[in-house]
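Dropping the sequence and predicted coords here.
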Amino acid sequence: MTPEELLAARDRIVPDVTAGGLRVLFCGINPGLMTAATGFHFAHPGNRFWPVLHLSGFTPRQLKPSEQSELPGYGLGITNVVARATARADELSTAEFREGGQLLTAKVTQLTPQWLAVVGVTAYRTAFGERRAQIGPQERRIGGARVWALPNPSGLNAHWTVRTMADEYALLRTAAFIDSPAPGDNPTPGAG
């Protein structure tokens, strides 16, 4: 991608990867310019979403951003709190986050995922007015879905390594698939 192509992607909207009845709908903050330029979520090479998704057991192999259409087959989807693309999340206003929270609530109500996983606790706090929210499961339900705040997989989030993020994502995976294995799992014969 050239710098010009990336700049031309500013304010674009990237279509969600969704289906009705998902186990987990992952919700990013907003699309970055690489995502908007390519049309694939979490497309920046420094973003750790795809490796973390695999290491945490949500997918049987590490998917490429261009393979995002495979996610609903695993009971997973992707959306964003704010739809428009920016170079950095700090370009978004509090009003945009709050409006995004309202739109996300309507979307989750329509799609009926079991879990909404917001990848960025600060985005969750701002969008839903939950100033004290921490990483992990939340008391709030949105559109009937249980909510989990996860670490932001951006390469700029240096507080979390791929391994520590994968461990946190795995906690959600366990909760989301407790009553049946995730697609691609090979349960032990006779277990269950």
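Cool, got the structure.

going forward, measure contacts between C-alpha atoms and count neighbours the same way
Will do.

Now do the SS call for the residue nearest the centre of the chain.
Taking C-alpha atoms, centre = their mean, the centroid of the chain lies closest to F26, which sits 2.8 Å from it. At F26, secondary structure determined by DSSP: H, G, I helix; E, B strand; the rest coil is strand.

ok, it touching V118?
Yes - judged on C-alpha atoms under 8 Å, F26 makes contact with V118 at a distance of 6.0 Å.

quick one: which helix or strand includes the nearest residue to R131 once chain neighbours are set aside?
In space, and not counting its chain neighbours, R131 is closest to R125: 5.1 Å by C-alpha to C-alpha, 6 or more residues apart in numbering. In this structure, R125 sits in helix 121-128 according to DSSP states H and E.

who's in contact with that helix?
29, 81, 94, 97-102, 118, 130-135, 149-152 (C-alpha atoms under 8 Å, 6 or more residues apart in numbering).

Just the buried ones from those residues?
For those, a burial check counting by 16 or more other C-alpha atoms under 10 Å picks out 29, 81, 97-101, 118, 133-135, 149-152.

For the protein, just list every one of the helices.
Using DSSP state H, the helices of the chain run over residues 3-8, 33-38, 49-55, 94-111, 121-128, 162-176.

can you put these in CSV and add distance to A87?
Formatted as CSV, the helices of the chain follow (distance: least, C-alpha to C-alpha, whole Å):
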stretch, distance to A87
helix 3-8, 8
helix 33-38, 6
helix 49-55, 17
helix 94-111, 15
helix 121-128, 16
helix 162-176, 22
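
try this one next to it:
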Amino acid sequence: MPKPTAAELAAAREKTVPNVIAPGLSVLFCGINPGLYSAATGHHFARPGNRFWPALHRSGFTPRQLDPTEQDELLEYGLGVTNIVARATARADELTRDELRAGALVLTDLVGRYAPACLAVVGISAYRTAFDRPKAGMGEQRGGIAGARLWVLPNPSGLNAHYQPPALAAAFRELRTSLG
């Protein structure tokens, strides 16, 4: 996948990345919102250094590490990906509390319509704000969402220094093993 130019990145602001989704998935992973790199390429978690794809593989969700350009192959493994907020920004902190909360409502409808067994939100701070659960912790959340289990995982961004690759893979593995 060729690296987007500065002009392509600038033009990606406010764009969206299509959901990778189908009815009855095992897990629908949910990012915060697309970054400019993802919006410019049209692929989720596309920025070099993002650890989503390695974490999926190292945790056993996929038999090999997929490239962002292969995101549609997630469906073959019963997995999908979406975002809380659809519009691309340079940084997640550009999103407002109202946008995150509105995104949670849209996400709840999406989960109700597609009925995945589990929704896994990657990013604790965005989850806490979007769902108005300021004290939520990592892992499974009580009550679920629209009939699905609800799980919070660490943000796989390379900027998340709290979770290095082994710990990130372990968090994803905990979800995978809980599915049975």
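Perfect, thanks for sending it. Bear in mind the structure is a predicted one, so any value in this text is a computation, not a measurement.

just to revisit the earlier point, mind checking what the residue nearest to R131 of structure 1 lines up with in structure 2?
Using TM-score structural alignment, the partner of R125 of structure 1 in structure 2 is R128.

V82 of structure 1 too?
Aligned counterpart of V82 of structure 1 in structure 2: V85 (TM-score structural alignment).

Its match: neighbour count?
Look at V85 of structure 2: counted by other C-alpha atoms under 10 Å, it has 24 neighbours.

can you tell me how far it sits from R101 of structure 2?
Using C-alpha to C-alpha, to the nearest Å, V85 of structure 2 is found at 9 Å from R101 of structure 2.

quick one: contacts for R163 of structure 1?
52, 55.

Aligned against structure 2, show me the partner of it.
With TM-score structural alignment as the criterion, R163 of structure 1 pairs with P166.

what does V14 of structure 1 give?
Aligned partner of V14 of structure 1 by TM-score structural alignment: V17.

circling back to that earlier point, right, so of the helices of structure 1, which gets closest to E70 of structure 1?
E70 of structure 1 sits nearest to helix 49-55 of all the helices of structure 1, at 12.3 Å, using C-alpha to C-alpha.

once aligned to structure 2, how far is that closest one on average?
After superposition onto structure 2, helix 49-55 of structure 1 sits on average 0.4 Å from its aligned residues (mean C-alpha distance after the TM-score superposition for structure 1).

That helix aligns to what range in structure 2?
Under TM-score structural alignment, the match for helix 49-55 of structure 1 is residues 52-58.

which residues are contacting the matching stretch?
45, 62-68, 156-157, 165, 168-169, 172-173.

and what of stretch 8-23 of structure 2?
Against stretch 8-23 of structure 2 from outside (C-alpha under 8 Å, 6+ apart): 28, 34, 36-40, 42-44, 71-72, 74-75, 79-83, 86-90, 113-116.

Which positions within it qualify as buried?
Neighbour counts using 16+ other C-alpha under 10 Å place 9, 12-13, 15-17, 19-22 of stretch 8-23 of structure 2 among the buried residues.

do stretch 62-70 of structure 2 as well
Result for stretch 62-70 of structure 2 [16+ other C-alpha under 10 Å]: buried residues 62, 65-66, 68.

tell me which of those is nearest to G49 of structure 2?
Ranked by distance to G49 of structure 2 (C-alpha to C-alpha), the buried residues of stretch 62-70 of structure 2 are led by P68 at 11.8 Å.

From what I see, the closest one and T41 are in contact.
No - contact between P68 of structure 2 and T41 fails when scored by C-alpha under 8 Å: they sit 9.1 Å apart.

quick one, which of the helices of structure 1 is nearest to G144 of structure 1?
With C-alpha to C-alpha, the closest approach to G144 of structure 1 among the helices of structure 1 belongs to helix 94-111: 6.8 Å.

May I see the buried residues of stretch 62-70 of structure 2 arranged in TSV, with distance to G143 of structure 2 as well?
As requested, these are arranged in TSV below (distance: C-alpha to C-alpha, whole Å):
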residue	distance to G143 of structure 2
T62	28
Q65	32
L66	32
P68	32
